[in-house]
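Colleague: Predicted structure and sequence below. I'll ask about it afterward.
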Amino acid sequence: MSPRIRRRECGPVDGWPASVPPLLRRIYAARGIADPAHAHPRLAQLPPPDALGGLVDAVRLLADAIRRDTRILVVGDFDADGATACAVAVRGLRMLGARDVVHAVPNRMLHGYGLSPGLVEELAALQPGLLVTVDHGVACHAGVAAAKGRGWPVLVTDHHLPGEALPPADAIVNPNLRGDAFACKALAGVGVIFYVLLALRGRLRDEGAFDGGAVPDLSVLLDLVAVGTVADLVPLDASNRALVAAGLRRLRAGRGCAGLQALIEVSGRRAETLTAADIGYAVAPRLNAAGRLEDMSLGIECLLSDDPRQARELAGRLHQINAERRGVQQLMVEDAEAALARLPSASGQPALAACLFDPDWHAGVVGLVASKMKERLHRPVIAFAPAEPGSEQLRGSARSIPGLHIRDVLAAVDSAHPGLVERFGGHAMAAGLSLRRSSFDAFERAFAEAVGAMLDPSLLQAELLSDGELLPDEFDRFHADALRDGGPWGQGFPEPLFDGVFDVADWRVVGERHLKLVLRGEGIATPINAIHFGGWTGERPAARCRLAYRLAPDDYRGGQAIQLIVEHLAPALDPGPLL
């Protein structure tokens, strides 16, 4: 579906220091930032841990385990947030004096999501004295109960939205629990466990645990916090921007952990100019690939390695798995496109929502397929695959459009049809669920009904929010670098996007699917290089086009070179609505 371009409203741009270019002042003002101090929030501005509910009990459990030299078992999750959260927990607890810390992670194909009774049974051989979940647990009632049944104390650290009831854990730390007064509700799972470690350090310091020695510097973990936060697509509010910016500074200075430095290297990015977008599009997919196709323990092992040679070897394996994932994803996307073409439509428009299933799909990749189809349709999409080959249980991954809270939709389905969905959880834009294969048709109808009842039809028009036109003298390396370094940009704090009309002086297809352009614009002295990834449609572009684009340094050419990253291209004579 072709999007319309709408320009952001820009507030006052007065009161900024001369060091901030006027372009950036406009960008910040359009994102509601009027105070220069809020443009680049610092760690000192983070809300203190005190208001985060459950911390007192959580810190008591951890401090007692460290004091008694009890084995602490950290159970992660099989995505990048869960993997980085696990690495932060293991590294941080060891820094704070825990001498017996082990970790585990569910296998997506064998155990499903989170702490399950089956996983607990496998973990029994480790004989933990305390079990700590990171990035999951608030919906793992049966798994927590199974662990408690074995006599293990359980600490849940999570950020996912809770259901009506909470699991029977000894302590739960989650900023999204009802009534929790903590200011930052957008923390990723890795941010939650980082806050727990900050509070634990304060407790141990007050008890004199570090007398005669240096207080551990937990900021060394911020590289991992940054990667997990960006990868999980949580909103980059002021607190998350402070955490991500601090982590990026460590990575750019070459002070990241060996595993992340190796992942940056194999992804072909430059550490000294690393951005949040580089994390999201290059580093995180390689880390995520292990949990999608194999076992995330490989990714966690990479993040915990302090040996550069071993880290490079592990990162190389993750790179290979990611290449395999891309091949599997491409085949599944082609299947999904064919399935969508067969779906009935109303007045030439797709249905309000789509549920897709193929018995040959891989459960680890359905989230990526759902995301691709959601972008194509601008409709909520759920893609399903067998939990394992031939299984009667389906695992689904849902992706939504802005304005429709997909977890709330699943909750509405569960309320209206008890037992139809076996398990679900997630966020506003992404969620996961499981159900029986025999229930798929009934779920598809119930999901469509729930979406129809909750979706504002005006949200079905895809929209690109533009920061307007660049001035002719802003097409240069100075402004490209300023935009790159003016973030971190991401979910809820979008990277600057511009629009304008250009003449296409030259074009060619690269890599079979991408469109390389040479553009000329009014008042711009020299031609501008541009790339439209996935932009080749089989037809040559119009001689004059309206583009929605990003301005970026062209590090491949080096020097003062710039390029435009095209997000949308349409003939200038028919550019679509511009509001």
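Modeller: That came in fine, so what should we check first?
Colleague: all contacts plus neighbour counts: C-alpha atoms, from now on.
Modeller: Fine.
Colleague: next structured bit after whichever strand or helix holds residue 507?
Modeller: For residue 507, the element it lies in under DSSP states H and E is strand 498-510. Sequence-wise, the next helix or strand downstream of strand 498-510 (DSSP H and E) is strand 514-520.
Colleague: all helices for the stretch 351-500 of the chain, in order.
Modeller: 366-377, 406-416, 440-454, 477-485 (DSSP state H, counting those that start in this stretch).
Colleague: buried stuff in the first one?
Modeller: For helix 366-377, the buried set under the neighbour-count rule, 16 or more other C-alpha atoms under 10 Å, comprises 366-375, 377.
Colleague: Let's have those in CSV, adding distance to residue 58.
Modeller: CSV is the format used below for the buried residues of helix 366-377 (distance: C-alpha to C-alpha, whole Å):
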residue, distance to residue 58
366, 35
367, 32
368, 35
369, 38
370, 36
371, 36
372, 39
373, 41
374, 39
375, 40
377, 44
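Colleague: circling back to that earlier point, can you state the direction angle for the strand holding residue 507 and strand 514-520?
Modeller: Computed by axes from the mean of the first three to the mean of the last three C-alpha atoms, to 10 degrees, the angle separating strand 498-510 from strand 514-520 equals 130 degrees.
Colleague: counting contacts, what elements does strand 498-510 pack onto?
Modeller: strand 514-520, strand 544-553 (3 or more C-alpha pairs under 8 Å, 6 or more residues apart in numbering; DSSP states H and E).
Colleague: Residue 228 is in contact with residue 84, isn't it?
Modeller: Yes - judged on C-alpha atoms under 8 Å, residue 228 makes contact with residue 84 at a distance of 5.6 Å.
Colleague: Can you pick out the residue with more neighbours from the two?
Modeller: Between residue 228 and residue 84, counting by other C-alpha atoms under 10 Å, residue 84 is the more crowded of the two (33 against 28).
Colleague: residues touching that one, list them.
Modeller: By C-alpha atoms under 8 Å, 6 or more residues apart in numbering, the contact list for residue 84 reads 190, 224-225, 227-228, 300, 303.
Colleague: Also residue 119?
Modeller: Residue 119 touches 106, 111, 143, counting by C-alpha under 8 Å, 6+ apart.
Colleague: then this one, side by side with the first:
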Amino acid sequence: MTPRKIVRRSLPDQPSDWGQALPPLLKRLYLARGVRSEAELNYTLRELASPFDLRGIGRAVTLIADAIRQHQRILILGDFDADGATSTAVAMLGLQMMGATSLDFRVPSRFSDGYGLTPGIIERLEEEGALPDLLITVDNGIAAVDGVVAAVRRGIRVVVTDHHLPGEALPDADAIVNPNQKGCPFLSKNAAGVGVMFYVLTALRRHLAEQGMFEGKGPNLGCLLDLVALGTVADVVPLDHNNRIFVEQGLRRIRQGEARPGILALLEVAGRDHTQISATDLGFVVGPRLNAAGRLDDMSLGIACLLADSREEARRLATELDQMNRERRNIETGMKEQAQELLASLSLDIEGLPWGLALYDPDWHQGVIGILAARIREQTHRPVIAFAPDDGGELLKGSARSIPGLHIRDVLAAVDARHPGLLKKFGGHAMAAGMSIGTDRLETFSAAFDQVVRETITADALEASITTDGPLAPHELTLETAYTLKRSGPWGQHFPEPAFDGEFEVINQRIVGEKHLKMVLRPQGGGAVIDGIAFNTGAEVPDFTRTGARIVYKPDANTFRGRTQLQLLVDYIEPADFGTEVR
């Protein structure tokens, strides 16, 4: 593993309104994550922020309601990632529940269309005789200035629902709902695209109920929360209180077997028990299988899985997505090997690498460059942009992944300001972004990117570190602790799953599955013997039985042959050097 500095989270003073019901360990964890009162751990739906605080939602609801009442053609324009897929599914299912009778969706092709609503998509709809009366974007649209112009010129009304950061110019849409647009008072700026669309539906339901469209309050939108949870976790947005409510409520539905057949089928093909899942399973099990369709082929397949009503159809589509994900992993492995060879060819040690890495290979698959950038970022602890040629051969498409302390979209904006025309287009968030450049501009861009990164951060930011919640006492290393931590989420981005550090005697170790380190551990200073496993270490590892090990770990309940025991999932391991012979 790449050497890292272990940093422990600091604990603020305990707030005066903190109750006494929580055990000390959980108080410690929540305080370290910025929770100041037990009210912030209330995940009931009534604690959600009001949809009517979203700027533009009133106008959006009026347009959609009019289209439903007049039986107009409504088209949902989605995106090719998990947030886009779940947003599209939520829009389709929710609008059907509201009475929409002429409803369809389209997803741009990652390879031929690029991101979001473009003039080309409108032109193709016109050629097909499929122009809608109302077009609703989900998880995109805030940067679709030209695409909205093309739609409006053809008499299409456009409602943009998005969460991405806006640029200098906003599209001239009939309504824009985006918590990050200027002047929007909505408190949860971290909402995913699927969360924004869910809010539009809740406001629409109230509007239609007030107009007498329903008996009572209208349809139960709670049945969509499994999709909202999936999109929120898979898009890696910060889990503020509002987003934790969405995720926790969605997880409860899934555990109770009340989720969409497609979500249950995706868990089934991955060998996961839906009654025991956590937010981590949504991010690392369901999300990648759903994303595989958009990365390698057409996200319409993933959306079809989410929309499937029968278990049989859902299982068939989930199996196909699982096969795509296996293919994606094979492609990714080959690309990572090529990237490592490219890094080695630079003949530089880690300190000699550029601060901002821009990598390119003509054989790389543009659907997998985001994952590749993340893998190389983990290895080098530098912001990384991986480029691949587009289908037309005229542009290079790049996917960026950043490090803590560096807002990657702001870096790209600075490059764009210094070198007008160098970036054909760009957009994204603090930690991830996408862009395109001319095929002959890679060298110029690489130098400009590295320069802006050097001016933005200090060398300390390039030092790899891993943050923990400190040690667990020997009496806390129990199966009950593992269960408690799992029940006490949801954990995720900016509300990280607890991880602990400590020194252990390694009683024995062996490699399993060719690349995973299996160990038997005992806390240094005494305690019960515990199993531990470090995944993807490779076959060549130090002999920790001689030196002992300092590890960063997460307690986990591991069931094998019908028996459940405590197991430590090891995120990081290094020699402890507290003795040449421990035993």
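Modeller: Here it is on my side, so go on. These numbers come from a predicted model, not from an experiment.
Colleague: that older thread, looking at the helices of the stretch 351-500 of the first structure, which is buried most?
Modeller: Stretch with highest mean neighbour count among the helices of the stretch 351-500 of the first structure: helix 366-377 (a mean of 22; mean count of other C-alpha atoms under 10 Å).
Colleague: got JSON lines for the contacts of residue 119 of the first structure, with distance to residue 131 of the first structure too?
Modeller: JSON lines is the format used below for the contacts of residue 119 of the first structure (distance: C-alpha to C-alpha, whole Å):
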{"residue": "106", "distance to residue 131 of the first structure": "14"}
{"residue": "111", "distance to residue 131 of the first structure": "17"}
{"residue": "143", "distance to residue 131 of the first structure": "11"}
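Colleague: of those, closest to residue 341 of the first structure?
Modeller: Using C-alpha to C-alpha, residue 111 comes nearest to residue 341 of the first structure of the contacts of residue 119 of the first structure, at 33.8 Å.
Colleague: same for the top helix by length along the first structure, what does it pack against?
Modeller: Assignment by DSSP state H gives helix 308-342 as the longest helix of the first structure. Packing partners of helix 308-342 of the first structure (3+ C-alpha pairs under 8 Å, 6+ apart): helix 258-266, helix 284-293, helix 297-304, helix 366-377.
Colleague: quick one on the thing from earlier: as CSV, the contacts of residue 84 of the first structure with distance to residue 313 of the first structure and secondary structure would be great.
Modeller: As requested, those are exported to CSV (distance: C-alpha to C-alpha, whole Å; DSSP: H, G, I helix; E, B strand; the rest coil):
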residue, distance to residue 313 of the first structure, secondary structure
190, 25, helix
224, 19, helix
225, 23, helix
227, 20, helix
228, 21, helix
300, 13, helix
303, 12, helix
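Colleague: and residue 415 of the second structure, what pairs with it in the first structure?
Modeller: Residue 415 of the second structure maps onto residue 413 in the first structure when the alignment is built from TM-score structural alignment.
Colleague: Its match against residue 447, yeah?
Modeller: Yes - the pair residue 413 of the first structure / residue 447 is scored as a contact, 6.4 Å apart, by C-alpha under 8 Å.
Colleague: all helices of the stretch 151-300 of the second structure, in order?
Modeller: Along the stretch 151-300 of the second structure, counting by DSSP H, counting those that start in this stretch, helices occupy 193-210, 225-234, 241-255, 261-269, 279-281, 287-296, 300-307.
Colleague: Out of those, which gets nearest to residue 569 of the second structure?
Modeller: Nearest of the helices of the stretch 151-300 of the second structure (C-alpha to C-alpha): helix 279-281, 13.3 Å.
Colleague: Contacts for that closest one next, please.
Modeller: So helix 279-281 of the second structure is contacted by 233, 247, 251, 489-492 (C-alpha under 8 Å, 6+ apart).
Colleague: and which of those is nearest to residue 272 of the second structure?
Modeller: Among those, residue 251 lies closest to residue 272 of the second structure (C-alpha to C-alpha), at 13.6 Å.
Colleague: distance of that closest one from residue 263 of the second structure?
Modeller: According to C-alpha to C-alpha, to the nearest Å, residue 251 of the second structure and residue 263 of the second structure sit 11 Å apart.
Colleague: For residue 155 of the second structure, see how far away residue 125 of the second structure is.
Modeller: 13 Å.
Colleague: Likewise for residue 491 of the second structure?
Modeller: Relative to residue 155 of the second structure, residue 491 of the second structure is positioned 45 Å away (C-alpha to C-alpha).
Colleague: what do you get for residue 557 of the second structure?
Modeller: Residue 557 of the second structure is 58 Å from residue 155 of the second structure, by C-alpha to C-alpha.
Colleague: rewinding a little: more neighbours, residue 491 and residue 155 of the second structure?
Modeller: Neighbours of residue 491 of the second structure and residue 155, each counted by other C-alpha under 10 Å, are more numerous for residue 491; the result is 21 against 12.
Colleague: which non-adjacent residue is nearest the counterpart of that one in the first structure?
Modeller: Matched by TM-score structural alignment, residue 491 of the second structure corresponds to residue 489 in the first structure. Ranked by C-alpha to C-alpha, 6 or more residues apart in numbering and with sequence neighbours excluded, the top spatial neighbour of residue 489 of the first structure is residue 495, at 4.9 Å.
Colleague: Show the contacting residues for the equivalent of residue 424 of the second structure over in the first structure.
Modeller: Counting by TM-score structural alignment, residue 424 of the second structure lines up with residue 422 in the first structure. By C-alpha under 8 Å, 6+ apart, the residues touching residue 422 of the first structure are 433-436.
Colleague: Which residue in the second structure aligns with residue 274 of the first structure?
Modeller: Under the alignment by TM-score structural alignment, residue 274 of the first structure pairs with residue 277 in the second structure.
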